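Asker: okay, structure incoming, though there's no sequence with it:
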C-alpha cells in the first residue's frame, strides 16, 4: 500500500502530515549511523559515542524547550545567550558548591523565560521581537558579569561533576538530557498542559473560545524554555571549566533546525519530543561524521565548508519531509 493511499482524511490530517515528516528524520539518522559505522573505525566505539552524547546534551536541552514553544506557534531566539549568561553565573557561584552553581544558572533561565513570557502574553509583543529583546538582554548581562572574558569555575567543589562526571559509565550531562526528555514526553502526551500546548498552537482564538488558559500556557512554555537553556548553560560551564559569555551564538538556529527536522510544525499544533531528540542527534552526528572524514585525509573541510555541508544535508531532510506533507495534503 502506498503512502498516499494509507493517509486518512478529515481530522487525522495534521497527524498524518507530522507522521510523514517525522519518519524522515528517523530514516536519515539510521542511515547516517550505518554510514559512519561502515566507513570509519571506532565510530561506534565507546569514546566517540559518549563524547557525542556529552557534548550534544546542551543542544538537546535547548531544543526541548524550543519544541514546546514552537508547538504553541511561538519562537524563542534567546536560548543561546541565556545559556551563555547562565554559564557565567554558574561559574561565579561554583566556588560555593554544586547546588549554588546549579541554582544560579537555573535562576537566569527562569528570569529570562519569565520576561519573554510576560512580553508575549501581557504586552502582546510578537514572539520573534520579544525573544530577540530577551536574547540581547541575556547577552549583555553575561558580558557585563564576566567583564567580557571567560570566568573559570572552581575545581575545589563538585560543580564540574555536572559536566565532566559519569554515572554507570554514562556521562552526567546525557543523563540530565535523558531525564529532561522523559519529562517532556510525559508532559506532552499524558498531561492537560501538553494537550493545551498543542491546542493553543492549533488555534489560539479557538482555544480561548473553549475556555483554555491560553496566556498561562504560553507563559509557562517560555519559562520552561528558559529553564532548559539555563540548565544547558550550567552544563556548558561545568563541561569546559569556564563560564563563556560569548558562547551560544547560533544555538537558537541549531535548536530550531532540530525541532523542525524532527517534524514539529513552525505553525504550531503538531510536535513530538522523541523526534526532536532524533533531530538533535542527526545534526550532531553530521559534525561528527565530517570530523571523521577530515581525519581520513581524503578531503580537508574547513569549519566553513562543514557548515555548508550541514546546511545542505539539513535542507535535504526538510525538503523530504515537506514533500511528504504536500502529498498527504493532495490525497486527503
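Answerer: Nice, thanks for sending it over. Given the structure is predicted, the values throughout are model-derived calculations rather than measurements.
Asker: going by C-alpha atoms from here, please, whenever you check contacts or count neighbours.
Answerer: OK.
Asker: near residue 5, how many other residues are there?
Answerer: 10 (other C-alpha atoms under 10 Å).
Asker: could you pull up the contacting residues of it?
Answerer: Residues near residue 5 by C-alpha atoms under 8 Å, 6 or more residues apart in numbering: residue 331.
Asker: mind checking how far it is from residue 270?
Answerer: 22 Å (C-alpha to C-alpha, to the nearest Å).
Asker: what do you get for residue 36?
Answerer: Counting by C-alpha to C-alpha, the gap between residue 36 and residue 270 amounts to 31 Å.
Asker: now do the contacts for residue 197.
Answerer: Each residue near residue 197 by C-alpha under 8 Å, 6+ apart is listed here: 68, 71-72, 188, 217-218, 269.
Asker: at 7 Å what do you get?
Answerer: Going by C-alpha atoms under 7 Å, 6 or more residues apart in numbering, residue 197 touches 71-72, 217.
Asker: what is the nearest of those to residue 278?
Answerer: Nearest to residue 278 among the contacts of residue 197 is residue 71, at 16.8 Å by C-alpha to C-alpha.
Asker: contact partners for that closest one?
Answerer: With C-alpha under 7 Å, 6+ apart, residue 71 has these contacts: 197-198, 201, 264, 268-271.
Asker: presented hereafter is structure B, for comparison with structure A:
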C-alpha cells in the first residue's frame, strides 16, 4: 500500500517533477546523514525522529487537502494546542476519553471553519485566522495559562510514548492516516471533487459537484487531524500545552508546497506531502547533529527562520517551474 501511495510521483509535468525532487532530496539527506554522523541511523534516532515528526505529518496531511481546494488553514497549530489541553483534562477519566476529547475538539473547530467559509462566504485566510486566535484563547482559558499534566494511571501516555511491533504508536497513527488519505484522493470520487474545486469552485458547482459539502469535509478533516496531533503532543510530553503549536501551520504549508502541491489548488499528492514533512523534519535532525559536532551552534529559534526561508525558496522555485511553459500574452 505504501508503494502505491508514492506511485503518482512519476514525473509528467513540472508539478510531478517537484514531487520526485522532494523524494530525491529526502533520500540524499538520509545518505548524507548516514555518512557524516555515527549514530544517525541508530534505532534510537530513527524511532525518536518518527515519534516526534508524526504530529507534523498529520497536520500536513490535513493541510494538503485544504490547499488542493485552493484554501488555507492557519488554525492547525492552535487547534493542536487546544486539543492537547482538552485531552490532558479528560485523560484522568480514561485514555479513550482523552483521545476522543482531543479529536472532537479539533473536529469541532475544523467544521466551524468549514461552515464560516461555505455559509458566510468568508475567505479561508480570514476565517482560519480568527479560528486560530479563538483556539489559542480557549486553550489558555481551559488551562489557566499553564501546562496541564496528563494522567499516567489510565494508559493515556501510551498513545505518544509506547511502541507497537517495534514501531512508535504515533508513527503507526500517521501511516494509517496517510493510507486513508491516499485512498480518498486516488480511489474515491471525493478526491476528484477536491481537485475540481481547486481548479475552479464556480466551475465545479456548475458541474453539479457538492462544493459546500466537500469543503466542509476537507476543513473538518484538517481540524480532526490537528486534534489528533494535539492528543499525541499531550501523550508524548505528559502535558497539555496551550502555548505550543506556534509555527506549526507554517511547517504544514511548507511540507505541502515542498511536495509539489500548488498553493492555487487543483493538484496534489499525499505521498509527496509525507515526503515533504519528513524532509523538513530531517533538515532539523541534521542541524541537531551538526550542533553536536560543534561546527555550528543554532538555537531552537533559528528553526522558524530556516522554515520561513525554506518555504520562500520553494515557492519561488515552484512559480518558476509552473510558469516555465507559459507564454506572455500577445500585445496588439
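Answerer: Received, thanks. A quick note: this is a predicted structure, and the numbers were derived from the prediction, not measured.
Asker: I'd like the TM-score for the two structures, please.
Answerer: Superposed pair, TM-score by TM-score structural alignment, normalised by the length of the first structure: 0.92. Supporting alignment: 318 aligned residues with a C-alpha RMSD of 1.7 Å.
Asker: residues near the residue mapped onto residue 39 of the first structure from the second structure, how many?
Answerer: Alignment note (TM-score structural alignment): residue 39 of the first structure maps to residue 36 of the second structure. Around residue 36 of the second structure there are 13 other residues, counting by other C-alpha under 10 Å.
Asker: tell me how far residue 36 of the second structure lies from residue 290 of the second structure.
Answerer: Counting by C-alpha to C-alpha - residue 36 of the second structure and residue 290 of the second structure are separated by 9 Å.
Asker: what's the answer for residue 154 of the second structure, then?
Answerer: 39 Å.
Asker: same thing with residue 173 of the second structure?
Answerer: From residue 173 of the second structure to residue 290 of the second structure the distance is 30 Å (C-alpha to C-alpha).
Asker: that older thread, give me the more crowded residue out of residue 36 and residue 270 of the first structure.
Answerer: Neighbours per residue, other C-alpha under 10 Å: of residue 36 of the first structure and residue 270, the larger number sits with residue 270, 25 against 21.
Asker: shouldn't that one be in contact with residue 260?
Answerer: No - Residue 270 of the first structure is beyond contact range of residue 260, at 10.7 Å (criterion: C-alpha atoms under 7 Å).
Asker: residue 299 of the second structure belongs to a strand, doesn't it?
Answerer: No - applying DSSP: H, G, I helix; E, B strand; the rest coil, one finds residue 299 of the second structure to be coil, outside a strand.
Asker: how many neighbours does it have?
Answerer: When neighbours are counted by other C-alpha under 10 Å, residue 299 of the second structure comes out with 9.
Asker: all helices of the second structure, in order?
Answerer: Using DSSP state H, the helices of the second structure run over 2-5, 14-36, 43-68, 76-90, 95-119, 124-143, 158-161, 169-186, 189-199, 201-206, 211-237, 248-258, 270-293, 301-323.
Asker: which bit of the first structure covers the longest one?
Answerer: It refers to helix 211-237 of the second structure. By TM-score structural alignment, helix 211-237 of the second structure lines up with residues 214-240 in the first structure.
Asker: ok, residue 62 of the first structure touching residue 228?
Answerer: Yes - between residue 62 of the first structure and residue 228 there is a contact under C-alpha under 7 Å: 5.8 Å.
Asker: more neighbours: which of the two?
Answerer: It is residue 62, of residue 62 of the first structure and residue 228, that has more neighbours when counted by other C-alpha under 10 Å, with 34 against 31.
Asker: residues touching the counterpart of that one in the second structure, list them.
Answerer: With TM-score structural alignment defining the correspondence, residue 62 of the first structure maps onto residue 59 in the second structure. By C-alpha under 7 Å, 6+ apart, the contact set of residue 59 of the second structure is 76, 222, 225-226, 229, 252.
Asker: closest to the centroid, which residue in the second structure?
Answerer: residue 60 (1.5 Å; C-alpha atoms, centre = their mean).
Asker: could you dump the contacts of residue 71 of the first structure to CSV with distance to residue 147 of the first structure?
Answerer: Shown next, in CSV, are those (distance: C-alpha to C-alpha, whole Å):
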residue, distance to residue 147 of the first structure
197, 39
198, 42
201, 40
264, 38
268, 39
269, 42
270, 42
271, 40
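Asker: just the buried residues of those residues.
Answerer: 197-198, 201, 264, 268-271 (16 or more other C-alpha atoms under 10 Å).
Asker: what about the counterpart of residue 125 of the first structure in the second structure, distance to residue 36 of the second structure?
Answerer: Under the alignment (TM-score structural alignment), residue 125 of the first structure pairs with residue 122 of the second structure. Per C-alpha to C-alpha, residue 122 of the second structure is found 50 Å from residue 36 of the second structure.
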